[in-house]
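Visitor: this one's structure only:
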């Protein structure tokens, strides 16, 4: 299928299993999937897999921690496709190792660099291409650990999941999601935060592949929402998540 008749979907960080499973599901639904990777070698296995299944997929060198790499990736997409329909920001670095007051500030900086600043760079760089789409969608991969209500409600299954560096980066991402959804509404760009549920303590034990298949369902669902779908929300596979 030609990209002129299918959605062009960029999934960042497809070197990790979450990104790969999301890419598989989008490709299976007929989208042209752009596999964002830091280097060609790390993305070659998933590209080969999709091409063997006669899916439409390409690699795109994209290091979200480097502005020059993000800008070059946006220029590449513009020249290759002329637009972007779906952006899935898949950045989830967790470096929590112990008490917050003993955490190296370098770990906090690295966590925010990947989870927050990297996502923000991608949004800024790709919004001009999203504005050229007739049905633009942005999904920011977040976490229920970033829900302030989950952090403070003792009844929440996440209450005891103390990963403050990671959680605070995702809480900040949620705030950006709200404001970006408002700002981009007039352009028709729907922006949502989605928790795949990989860290959900309620998940039953199972093989990693099954867990990833379940986890990827929510990002793909909100990447493909229709005109009447939500924007500025926070969701997992079961529905809305409290902020």
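Guide: Cool, got the structure. Only a predicted model underlies this, so the values are computations on that prediction, with no experimental measurement involved.
Visitor: every contact and neighbour count from this point should use C-alpha atoms.
Guide: Noted.
Visitor: now for residue 43: which residues touch it?
Guide: Counting by CA atoms under 8 Å, 6 or more residues apart in numbering, residue 43 makes contact with 14, 15, 35, 36, 37, 59.
Visitor: of those residues, just say which sits nearest to residue 219.
Guide: Using CA to CA, residue 14 comes nearest to residue 219 of the contacts of residue 43, at 13.6 Å.
Visitor: that closest one belongs to a strand?
Guide: No - counting by DSSP: H, G, I helix; E, B strand; the rest coil, residue 14 falls outside a strand, being coil.
Visitor: re earlier: mind putting the contacts of residue 43 in JSON lines, neighbour count and distance to residue 144 included?
Guide: Output for the contacts of residue 43, formatted as JSON lines (neighbours: other CA atoms under 10 Å; distance: CA to CA, whole Å):
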{"residue": "14", "neighbour count": "26", "distance to residue 144": "21"}
{"residue": "15", "neighbour count": "20", "distance to residue 144": "23"}
{"residue": "35", "neighbour count": "27", "distance to residue 144": "25"}
{"residue": "36", "neighbour count": "27", "distance to residue 144": "24"}
{"residue": "37", "neighbour count": "23", "distance to residue 144": "25"}
{"residue": "59", "neighbour count": "21", "distance to residue 144": "30"}
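Visitor: this is the comparison structure:
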């Protein structure tokens, strides 16, 4: 995707872009010629990450963005509007695992559940709502929500499947299921406007998020690839789906 006309770089915003898979999404989108806004809750860390990715060919710029803070999100939207007047790609990557000890469904800590949903679900709504007016000005708007295969009811509900052997979760896993549902709703709402909305499952990758998980061999760059693919779909691409490296993932 090149954006509107040959003289304008397409503009992308990636939340949680200063580390892990988010940072790799930023790098890969910038490598495709986009101007990428690296959203980070801590602007200092965002600036450091952006400086490490920036080059003559890669236009990466940090922006302070805390998806749980309405004022921060509104300020980021104003910045995009004033600086570019349009947004072509939004990647909702920011997410937290939360305190695992408080996620046992039989002894769930409601404060832990609220904290996880505040970032993983409400944060996505907050950012997407703020950016939709700018996405509507693009000729090829794309929204990618970074999810997890753990959010699949089909896979989780198979007692013989791999996911059923994972520790039950009342926070992180349901938050990704909710995000998947939101993806479908946004796709339905924005389909008439030509904006494609999909969920990307990066799979298990070697990041701080999976520290301590045995047998993880894929890199953050590997995980970022599916999000980048969905962010750069052609006009005939799918919308309202969930995809991993090997294709569609069941809801």
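Guide: Looks like it came in fine. The structure displayed is predicted, hence computed values, not measured ones.
Visitor: hmm, back to that, quick check: the two most widely separated of the contacts of residue 43 of structure 1?
Guide: Pairwise distances across the contacts of residue 43 of structure 1 (CA to CA) peak at 10.8 Å, for the pair 15 and 59.
Visitor: so for those two, which residues contact both of them?
Guide: With CA under 8 Å, 6+ apart, residue 15 of structure 1 and residue 59 have common neighbours 37, 43.
Visitor: which one in structure 2 is aligned with residue 156 of structure 1?
Guide: Residue pairing (TM-score structural alignment): residue 156 of structure 1 is matched to residue 161 of structure 2.
Visitor: for its match, which non-adjacent residue is closest in space?
Guide: Nearest non-adjacent residue to residue 161 of structure 2, counting by CA to CA, 6 or more residues apart in numbering: residue 155, 6.7 Å away.
Visitor: surely the one you found touches residue 177?
Guide: No - Residue 155 of structure 2 lies out of contact with residue 177 (CA atoms under 8 Å); the separation is 11.3 Å.
Visitor: between the two, which contacts overlap?
Guide: Counting by CA under 8 Å, 6+ apart, nothing touches both residue 155 of structure 2 and residue 177.
Visitor: which ones are touching whatever residue of structure 1 lines up with residue 87 of structure 2?
Guide: By TM-score structural alignment, residue 87 of structure 2 lines up with residue 84 in structure 1. By CA under 8 Å, 6+ apart, the residues touching residue 84 of structure 1 are 7, 8, 9, 10, 77, 126, 129, 130, 132, 133, 136.
Visitor: please redo it, this time with the cut-off set to 6 Å
Guide: With contact set as CA atoms under 6 Å, 6 or more residues apart in numbering, residue 84 of structure 1 has these partners: 8, 129, 130.
Visitor: and of these, the nearest to residue 221 of structure 1?
Guide: Minimum distance to residue 221 of structure 1 across the contacts of residue 84 of structure 1 is 15.4 Å, recorded for residue 8 (CA to CA).
Visitor: and the corresponding residue of structure 2 for residue 146 of structure 1, how many neighbours?
Guide: In structure 2, residue 146 of structure 1 lines up with residue 151, judged by TM-score structural alignment. Residue 151 of structure 2 has 23 neighbouring residues, counting by other CA atoms under 10 Å.
Visitor: could you do residue 235 of structure 2 as well?
Guide: 14.
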